[in-house]
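Student: test case, fold it:
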Amino acid sequence: MESAELLKKYNVAAPRYTSYPTVPYWDIENFNANGWLGSVANTYAGYKEEGISLYIHLPFCESLCTYCGCNTRITKNHSVEVPYILALLAEWDMYVGALREKPKLREIHLGGGTPTFFSAENLGLLINGIMQNATLASDAELSFEAHPANTTKAHLTALYQLGFRRLSLGIQDFDPKVQFLINRFQTPAQVARVTCEAREIGYTSINFDLIYGLPGQSIDGLERTISDVITMQPDRIAFYSYAHVPWLKPGQRHYTEKDIPTGDEKFALYQFGRKLLLEAGYEDVGMDHFALESDLLFQSMATDKLHRNFMGYTSQHTHLLIGLGVSSISDSWTAFAQNPKTVEAYLDKIAQKLLPVEKGHFLTDEDLSIRKHILNIMCRANTAYSEGIPEKVYERLLPLLRDKLVWVTEKEIRITTKGKSFLRNVCMAFDEKLWLKQPKTQLFSSSI
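Tutor: Just a heads-up that it's a prediction; the model follows:
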């Protein structure tokens, strides 16, 4: 186990680096929708054969999970489904118009919110509508997030018939005390039912989401949760750090800081959970992720093909990611764009037949270079400079080097086994925008 001194030293607010620059450092004043669409068309033209990734945000949930940091809309009114789907399809038509042809999709991911809030029939309406203006790559990966408590066999069957083969179940923790505090309820039996049904139907990769550092969480409770999880043998497991950001997500005020494991206690949960997963045959993949050797995520890491984007880690590397729906972020490789964060603002833009982008950033040459090194660290645990490591980067790495978290030569930086728990801290050494303008308020969650 890492020393308490090391933990205290590096347990600082840090970005998760699903992009560079990170969203708070975007140059939004010089962004415009026409320039964004131009970058989309240019990237598509240059990487047409590669295909594109498509993320679709489905924000609706019937109840608020108080730990959640996602963009959600709480409602039990299911009449919102079809109007929202029609808006998504209208947005997709705008992008297809900019590309001037039906693009090839290499990846589709339905995120939320709770995608299984939508009926199986309406999810079919959505995907069939998308595919009217697209083709699927032969090796396309289609995946969706699901709540175990409301995912039906009809959901699983309908999406399988549409080409979906990967399913991600949000579990977080099975401890009843934790579930009460975070207002998220599902039993091991419910998760086992969905998992078994999915496998019987033909799904080839099932992911479970777990979180450490949740209010009320204990070593004993986490051990029981992971024991139940291992019995079900998911192909992948995402084991995330709970991000306590009540200034952004008021629902997290349902409990107090006294309920939340911090410092040594939180790190012990991570180390213990990681140990159990490794002993069960799961392999460390990047940051926060574990996979069986038979799973494509591990295989992509083993062959240096692992990629990271706004959806997290993926085995599909595309230069163009289009995000549809409220709050979605798109990436043309040379620019980022984000949609409005409220359903009303998003639908209003669509009603006006306007591309619903609210803010964005055009990447400079320096941004692109830094992005490359951060991606290398996140996905391959090493990076190299052809002309040698810049002096300022080397100086920032010195504390990590002394603590044996990285191994450094004149041109190369490698993450050590000990350093795998501190990837976010290592990436901060490259983050010029963060060093040039230190935040005056807390923008990011703690790194551990």
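Student: for the rest of this, base every contact and every neighbour count on C-alpha atoms.
Tutor: Fine.
Student: grab the longest helix from the chain for me.
Tutor: Secondary structure of the chain per DSSP state H: the longest helix is helix 81-99.
Student: summarise which helices and strands that helix is packed against.
Tutor: helix 33-46, helix 120-131, strand 321-324, helix 343-351 (3 or more Cα pairs under 8 Å, 6 or more residues apart in numbering; DSSP states H and E).
Student: to compare with the earlier structure, here is another sequence to fold:
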Amino acid sequence: MSRALINKYNIAGPRYTSYPTVPYWNQETFSLENWKDSLIKSFHESNSKEGISLYIHLPFCESLCTFCGCNKRITKQHSVESPYLKAILKEWYLYLEWFDEKPIIKELHLGGGTPTFFSPENLNLLINGILDDAVLAENHEFSFEGHPNNTTREHLQTLYNLGFKRVSYGVQDYNETVQRAIHRVQPFENVKRATELAREIGYTSVGHDIIFGLPFQNLDHVKETILKTKELLPNRLAFYSYAHVPWIKGNGQRGFSDSDLPSAELKRSQYELGKELLAEVGYHEIGMDHFALKTDSLYKSMENGSLHRNFMGYTASKTQAMIGLGVSSISDSWYGFSQNVKQIEDYYKLLNQDVIPVYRGHILNEEDLIIRNHILNLMCGFKTEWSQDQDYLYFDEIPETLMRLKEMEADGLLNINSNSIEVTKKGQPFVRNVCMAFDLLLQRRQPDTQLFSMTV
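Tutor: From the prediction side, this is the model:
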């Protein structure tokens, strides 16, 4: 990857877990009532055919990792567990009142924070409480994020007995200097123990998260981390760029100086080296920043065209409706998005008033839906196509979009056909930039402040 391309395309841009992206959600046309209407519509259209997805945000952590951009609450007081889980179940029951039939749960994911902050007994109460008034889809997939330092055999066995077959562990980097800088010290032996325990119990997919672009990280650190990963051979990997956005996330990302971070050129070298090493091991790139062995469901979904992307990242199957429970969780009805309040105290207050704790969202118009489909196609399959009849709203401005893409084509990043584009292998690391050319809201109004991480 040439320095010229890095310098040219290394700009701030969205990661496109949604379209429109959160800064462009229209609050003027959003209300809890029209969010309810959009979710009920989606539920009626899709529940019996494909089921729904649930994301549950468990925000508590015992210590602060300074690379983390997630919504979290730092505490060592485990007395917070029970009230929070009761609140989540209360929110779930309020949603159930909107539906005239039992939801069929296709996917369920526990994210954080640190889900394994919670005791196995409390996690058991949570999941059973969710399933009491729901039906399990035949090929459901339950997954959770585990911390290698505190995920016990009891955690793994309890969740496995509840139907969980996939776990992902945050590794980040194995170098001690890097680990100390990000306040996430975890020896290789802990990751090895947690990985082998999951497989011994019967988990069919174990994932590791690895980050490049961390403070003090160099090429040797990335190589060392990948070679250690090779010893454990997780079924899938997230290998992604550290998003340095302290102006959004506050002091949690200021445990080091900006000068301690790798340059954009070094970050791209770290990515290229990591990708090369992963390919040698047998991993295949899936969408953006994800890799999987051929035996994993994520790879198989890419091959058969069912790969999907939402606020949980890449998933092996799609449900039209996804409900997010817990503080800051985002829900998606396909026709609209909603996000819960971010402070636990506000979350409790609204639930005590029997109000679903949504504080912002967006209802998609016809243009939004067209563009969303194009961006989802690009993020999942690196190609998209259009027609004059179906995309008439979008076509008013698509010539301008194609002009932006012409320069990328000249750089060898994509191929433009009469009614489609396809991103090349060379262009895949820049897929966010390609999506930005389709993002009419971004083109019409550049954000006033730097809201996004750098694309490289």
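Student: about what we covered before: please identify the deepest-packed of the helices and strands packed on helix 81-99 of the first structure.
Tutor: strand 321-324 (a mean of 24; mean count of other Cα atoms under 10 Å).
Student: can you give me the helices in the stretch 51-200 of the second structure?
Tutor: 81-96, 120-131, 153-161, 176-181, 188-201 (DSSP state H, counting those that start in this stretch).
Student: buried residues, the third one. List them.
Tutor: Residues R153, H155, L156, Q157, T158, L159, Y160 are the ones in helix 153-161 of the second structure that count as buried (16 or more other Cα atoms under 10 Å).
Student: for H362 of the second structure, state which of those is nearest.
Tutor: Checking these against H362 of the second structure with Cα to Cα, the nearest one is L159 at 33.8 Å.
Student: what sits against the closest residue to that closest one other than its chain neighbours?
Tutor: Of all residues not flanking L159 of the second structure in the chain, N124 sits nearest, at 7.2 Å (Cα to Cα, 6 or more residues apart in numbering). N124 of the second structure is in contact with T158, L159, L162, counting by Cα atoms under 8 Å, 6 or more residues apart in numbering.
Student: from those residues, which is closest to F67 of the second structure?
Tutor: L159 (27.4 Å).
Student: for the longest helix of the first structure, buried residues please.
Tutor: For helix 81-99 of the first structure, by 16+ other Cα under 10 Å, it's 81-82, 84-96, 99.
Student: ok so, going back, could you dump the buried residues of helix 153-161 of the second structure into TSV and include distance to Q179 of the second structure?
Tutor: Converted to TSV, the buried residues of helix 153-161 of the second structure look like this (distance: Cα to Cα, whole Å):
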residue	distance to Q179 of the second structure
R153	25
H155	25
L156	25
Q157	29
T158	30
L159	28
Y160	30
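Student: for S53 of the second structure, state which of the residues you listed is nearest.
Tutor: L159 (17.3 Å).
Student: quick one: residues contacting that closest one.
Tutor: P120, L123, N124.
Student: equivalent analysis for G287 of the second structure, please.
Tutor: With Cα under 8 Å, 6+ apart, G287 of the second structure has these contacts: Y314, M379, C380, G381, F382.
Student: save the residues you listed as a markdown table, and put in distance to Q443 of the second structure and secondary structure too.
Tutor: Converted to a markdown table, the contacts of G287 of the second structure look like this (distance: Cα to Cα, whole Å; DSSP: H, G, I helix; E, B strand; the rest coil):
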| residue | distance to Q443 of the second structure | secondary structure |
| --- | --- | --- |
| Y314 | 26 | strand |
| M379 | 19 | helix |
| C380 | 22 | helix |
| G381 | 23 | helix |
| F382 | 21 | coil |
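Student: ok, average deviation of the longest helix of the first structure from the second structure?
Tutor: Superposing on the second structure and averaging over aligned pairs (mean Cα distance after the TM-score superposition for the first structure), helix 81-99 of the first structure comes out at 0.5 Å.
Student: mind listing the strands for the stretch 201-350 of the first structure?
Tutor: 205-212, 236-241, 283-285, 289-291, 307-309, 312-314, 321-324, 329-331, 335-338 (DSSP state E, counting those that start in this stretch).
Student: so how much does the last one differ from the second structure once superposed?
Tutor: Right, the one you point to is strand 335-338 of the first structure. Per aligned residue, strand 335-338 of the first structure averages 0.3 Å (mean Cα distance after the TM-score superposition for the first structure).
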